[in-house]
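Chemist: Attaching a predicted model along with its sequence, questions to come.
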Amino acid sequence: MIVTMTPNPSLDLTVEVDQLRRGHVLRAERSHLDPGGKGVNVSRALAAHGRKTTAVFFAAGAEGVRLTDLLDEQGVAVQRVPVSGVTRTNLTLAEPDGTVTKLNLPGPVCGETDGDAILDAVLAVCDASTEWIAGCGSLPPGAAADSYAKLVTRARAAGVQVAVDSSGPALWHCLSARPDVVKPNREELAECAGFTVPTLGAAVRAADELRARGARAVLASLGSDGAVLVDEHGAIHGEAAVDAARSSVGAGDALLAGFLAAGGGGRAALATALAWGAAATGLAGSRMPTPADVRRIDVMIHPAVDADRVLEEGR
């Protein structure tokens, strides 16, 4: 089983428009509502592939109930941790060429007691079959910056491997607790390492910097340039072909889900991660791919030796 912790989940409302024009009245082509938040999406992707998972998250107000109901409909086991306030609703505006504009709300305010409660809930749902705990996403207002560091410490004491997908202080603080995997995107990788990442070589150097600070492995998603995995065995780079990208929302979450589902380390896990992530980009909104959506034949894995390769802008 893979347990996910999402301190700041959301309802994700995706609206598809023919073109985003500021200051105009736009007519939506279509819209749909999905359960959201990075850890929630990881659990959704795992459940869609028949993998056992439990999503643990803060739930506030009627929106928190709606989030739970949507996950129930998708067959995702949940453990709600009640908090006061309102679970946020995030808005995604998607254009036909794959351009996505997101408006993310801050979420309900959570205090120290709430932080302890969600960590207790995560450890409580773990059993002998639990292979990984994935702590994912931003922290809600009021949450301690070392929340993921505490998760790593407690999970490792319980003998469970931990992956963290976050950014800013939440990511920085967790490194010293030595998470088994961290999964930054290119922007988060650069911010944490303290220098820009214009090339594949720079991405590897930045991942090495995160490993020097404590991460055992770094799985860095690089948008259309694929992903790089840097661990004790070195660095490998992989890419997956995408015929027609519809939305990048949730693609990194699907990538992490595939990586953990395939064991959480090595060439085969990176290949699975890329296949799941590429499949997600071909789906509308924040839908998670099913096995029918995944095309493993389009994945290429190779050593990360092309250090001078320039990464695409805006990815």
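Modeler: Yes, it's here.

Chemist: going forward, measure contacts between C-alpha atoms and count neighbours the same way
Modeler: Fine.

Chemist: is it true that residue 144 lies in a strand?
Modeler: No: secondary structure assignment (DSSP: H, G, I helix; E, B strand; the rest coil) places residue 144 in coil, not in a strand.

Chemist: show me what contacts it?
Modeler: Going by CA atoms under 8 Å, 6 or more residues apart in numbering, residue 144 touches 111, 112, 115.

Chemist: The last one: neighbour count?
Modeler: The local packing of residue 115 (other CA atoms under 10 Å) involves 20 other residues.

Chemist: swap in residue 194?
Modeler: 11.

Chemist: who's in contact with it?
Modeler: When the contact criterion is CA under 8 Å, 6+ apart, residue 194 has no partners at all.

Chemist: which non-adjacent residue is nearest the residue positioned nearest the centre of the chain?
Modeler: Here the mean C-alpha position of the chain is nearest to the C-alpha of residue 253 (CA atoms, centre = their mean), at a distance of 3.3 Å. Nearest residue to residue 253 in three dimensions, chain neighbours excluded: residue 42, at 5.2 Å (CA to CA, 6 or more residues apart in numbering).

Chemist: since we're on that neighbour, how many residues are nearby?
Modeler: In terms of burial, residue 42 registers 34 neighbours under the definition other CA under 10 Å.

Chemist: Can you give me the neighbour number for the residue nearest to residue 9 when sequence neighbours are not counted?
Modeler: Across the structure, with CA to CA, 6+ apart as the measure, the residue nearest residue 9 apart from its sequence neighbours is residue 37 (4.2 Å). Neighbour count for residue 37, taken as other CA under 10 Å: 25.

Chemist: Pretty sure residue 283 sits against residue 249.
Modeler: No: with the criterion set as CA atoms under 8 Å, residue 283 and residue 249 do not qualify as a contacting pair; they are 9.3 Å apart.

Chemist: which residues touch residue 132?
Modeler: So, once contact is read as CA under 8 Å, 6+ apart, residue 132 ends up touching 1, 2, 3, 160, 161, 162, 163, 260.

Chemist: Check those residues and tell me the two furthest apart.
Modeler: Taking CA to CA as the measure, those span a maximum distance of 13.7 Å, between 1 and 163.

Chemist: When these two are compared, which one has more neighbours?
Modeler: For residue 1 and residue 163, the more surrounded residue by other CA under 10 Å is residue 163, and the numbers stand at 28 against 17.

Chemist: put this beside the first:
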Amino acid sequence: MTMKIATLTMNPAIDTSTSVAEVMPVHKLRCAAGRRDPGGGGINVARVLRRFGHAATAIYVVGGITGKLLRKLVEGEGIESRIIEADEETREDFTVLEERSGNQFRFVLPGPALSETVCSAALDTISALHPAPEYIVASGSLPQGVPADFYARVVSAGRQVGSRVVVDTSGAALSGALATCPFMVKPSLRELRELTGEELGEEVSMVAAARRLIAEGQTEAVALTLGGEGAVLVTGDGAWRANAPHVEMRSAVGAGDSFVGGMVGALASGDDWEEAFRRGIAAGSAALLSPGTELCRPEDAERLFVEVKTRKIA
């Protein structure tokens, strides 16, 4: 039987979230009880996939005491782990909701510097997956020590075992990945602007930029997320625009990861591009309803799915 989906996270974190009446300097801030979740792009995607009933194998780097806690948190959500050991401590991130204003403050620490040995171990882990997954989701930032072409190497390793590799990252890591034509990339509008150097102020220019990437053999599909304006999907066969359902946002953490999890899970279940796109939008929107770092809930995503409308772009 074929493994459906694996995820890769080179820069995972323990995400701690809490709330406080008001953020002020100098004074001690008495916070509400904290919540710890396993975090980092690929781990978040695996968490979403598991909630939607998909078996997901999470490949990630761990180190030190915090790394042991991260592994415990991941496995506590029923996700199979493939561990890559590192010498330095796994990072922690901190999210605080200011109750007075409703603003969310996100403190993101840098990840540990990783050696070439750790990078090679991650690629070897992908090559050794048996049976090979249908999809590999490589998601999140690359920490110090990891070369900008690392995701390109992941795409190549995935292709050699017959997997479709989805990449969700930014900056040099994204441009590096495009050298080996991943199955799909998921930039935000800001990330696509940085990649192309273009303003991309209108839908026609966004679609044109995505189509150029596909025509030049840099990727097979582009899922462009636009925040509250929805998203655009461009493939070799067509292009679609989808609205974002209106929701009262409680937290923006993990919306993009929820989008990827919802969409890739739907593709793995046999849905066509347009249907999977709608599933991704619904999951990403549902994540906004959950506090802190909880990500999306399936019941919210299912309810919002009927509100997601798509139109084909000529």
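Modeler: Thanks, I have the structure now. These numbers were taken from a predicted model, which means no experiment stands behind them.

Chemist: Just the TM-score for the two chains, thanks.
Modeler: Structural agreement between the overlaid chains, expressed as a TM-score with TM-score structural alignment, normalised by the length of the second structure, amounts to 0.91; 304 aligned residues with a CA RMSD of 1.9 Å.

Chemist: Now tabulate the contacts of residue 144 of the first structure in TSV and tack on distance to residue 194 of the first structure and secondary structure.
Modeler: Conversion of the contacts of residue 144 of the first structure to TSV gives the following (distance: CA to CA, whole Å; DSSP: H, G, I helix; E, B strand; the rest coil):
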residue	distance to residue 194 of the first structure	secondary structure
111	29	coil
112	29	helix
115	28	helix
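
Chemist: which SSE is the counterpart of residue 12 of the first structure in the second structure in?
Modeler: When the second structure is aligned by TM-score structural alignment, residue 12 of the first structure is paired with residue 15. For residue 15 of the second structure, the enclosing helix or strand under DSSP states H and E is strand 13-20.

Chemist: What residues in the first structure pair up with whatever helix or strand comes next after that strand?
Modeler: Secondary structure here is assigned by DSSP H and E; on that basis, the next helix or strand after strand 13-20 of the second structure toward the C-terminus is strand 35-39. With the alignment judged by TM-score structural alignment, the segment of the first structure matched to strand 35-39 of the second structure spans residues 32-36.

Chemist: Isn't residue 49 of the first structure up against residue 292?
Modeler: No: under the criterion of CA under 8 Å, residue 49 of the first structure is not in contact with residue 292, lying 9.5 Å apart.

Chemist: okay, these two: which has more neighbours?
Modeler: Under the neighbour definition other CA under 10 Å, residue 49 of the first structure and residue 292 were set side by side, and residue 49 has more, 17 against 8.

Chemist: Aligned against the second structure, show me the partner of the more buried one.
Modeler: Under the alignment (TM-score structural alignment), residue 49 of the first structure maps onto residue 52.

Chemist: For the aligned partner of residue 218 of the first structure in the second structure, pull up the helix or strand it's in.
Modeler: Under the alignment defined by TM-score structural alignment, residue 218 of the first structure is paired with residue 222 of the second structure. Assigned by DSSP H and E, residue 222 of the second structure falls within strand 221-225.

Chemist: just checking, what packs against that strand?
Modeler: Identification of packing neighbours for strand 221-225 of the second structure by 3 or more CA pairs under 8 Å, 6 or more residues apart in numbering; DSSP states H and E yields strand 184-185, helix 189-196, helix 203-215, strand 231-235.

Chemist: Dump the ones you listed to CSV, plus distance to residue 97 of the second structure and mean neighbour count.
Modeler: Rendered in CSV, the data for those read as follows (distance: least, CA to CA, whole Å; neighbours: other CA atoms under 10 Å):
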stretch, distance to residue 97 of the second structure, mean neighbour count
strand 184-185, 31, 26
helix 189-196, 24, 17
helix 203-215, 33, 17
strand 231-235, 27, 23
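
Chemist: nearest to residue 284 of the second structure, of the ones you listed?
Modeler: Closest of these to residue 284 of the second structure is strand 231-235, at 10.4 Å (criterion: CA to CA).

Chemist: what's the mean distance for the match of strand 35-39 of the second structure versus the second structure?
Modeler: In the superposition with the second structure, the aligned residues lie an average of 0.8 Å away from stretch 32-36 of the first structure, counting by mean CA distance after the TM-score superposition for the first structure.

Chemist: related to what we said a few turns ago, looking at residue 283 and residue 249 of the first structure, which is more packed in?
Modeler: Neighbours of residue 283 of the first structure and residue 249, each counted by other CA under 10 Å, are more numerous for residue 249; the result is 26 against 20.

Chemist: okay, now the closest residue to the more buried one other than its chain neighbours: neighbour count?
Modeler: Beyond its immediate neighbours in the sequence, the residue positioned closest to residue 249 of the first structure (CA to CA, 6+ apart) is residue 286, lying 5.3 Å away. The burial count assigned to residue 286 of the first structure is 26, neighbours taken as other CA under 10 Å.

Chemist: before we move on, back to that, quick check: buried residues in the match of strand 35-39 of the second structure?
Modeler: Using 16 or more other CA atoms under 10 Å as the burial criterion, the residues of stretch 32-36 of the first structure that qualify are 33, 34, 35, 36.

Chemist: is it true that the second one touches residue 287?
Modeler: Yes: counting by CA under 8 Å, residue 34 of the first structure sits close enough to residue 287 to count as a contact (7.3 Å).

Chemist: how far off strand 231-235 does the strand holding residue 222 of the second structure point, in degrees?
Modeler: When axes from the mean of the first three to the mean of the last three CA atoms, to 10 degrees is applied, the directions of strand 221-225 of the second structure and strand 231-235 differ by 170 degrees.

Chemist: now the angle from strand 221-225 of the second structure to helix 189-196?
Modeler: For strand 221-225 of the second structure and helix 189-196, the angle between their directions (the same axes, to 10 degrees) works out to 130 degrees.

Chemist: Mean distance of strand 221-225 of the second structure to its aligned residues in the first structure, please.
Modeler: Average distance between strand 221-225 of the second structure and its aligned residues in the first structure, after superposition and using mean CA distance after the TM-score superposition for the first structure, equals 0.8 Å.
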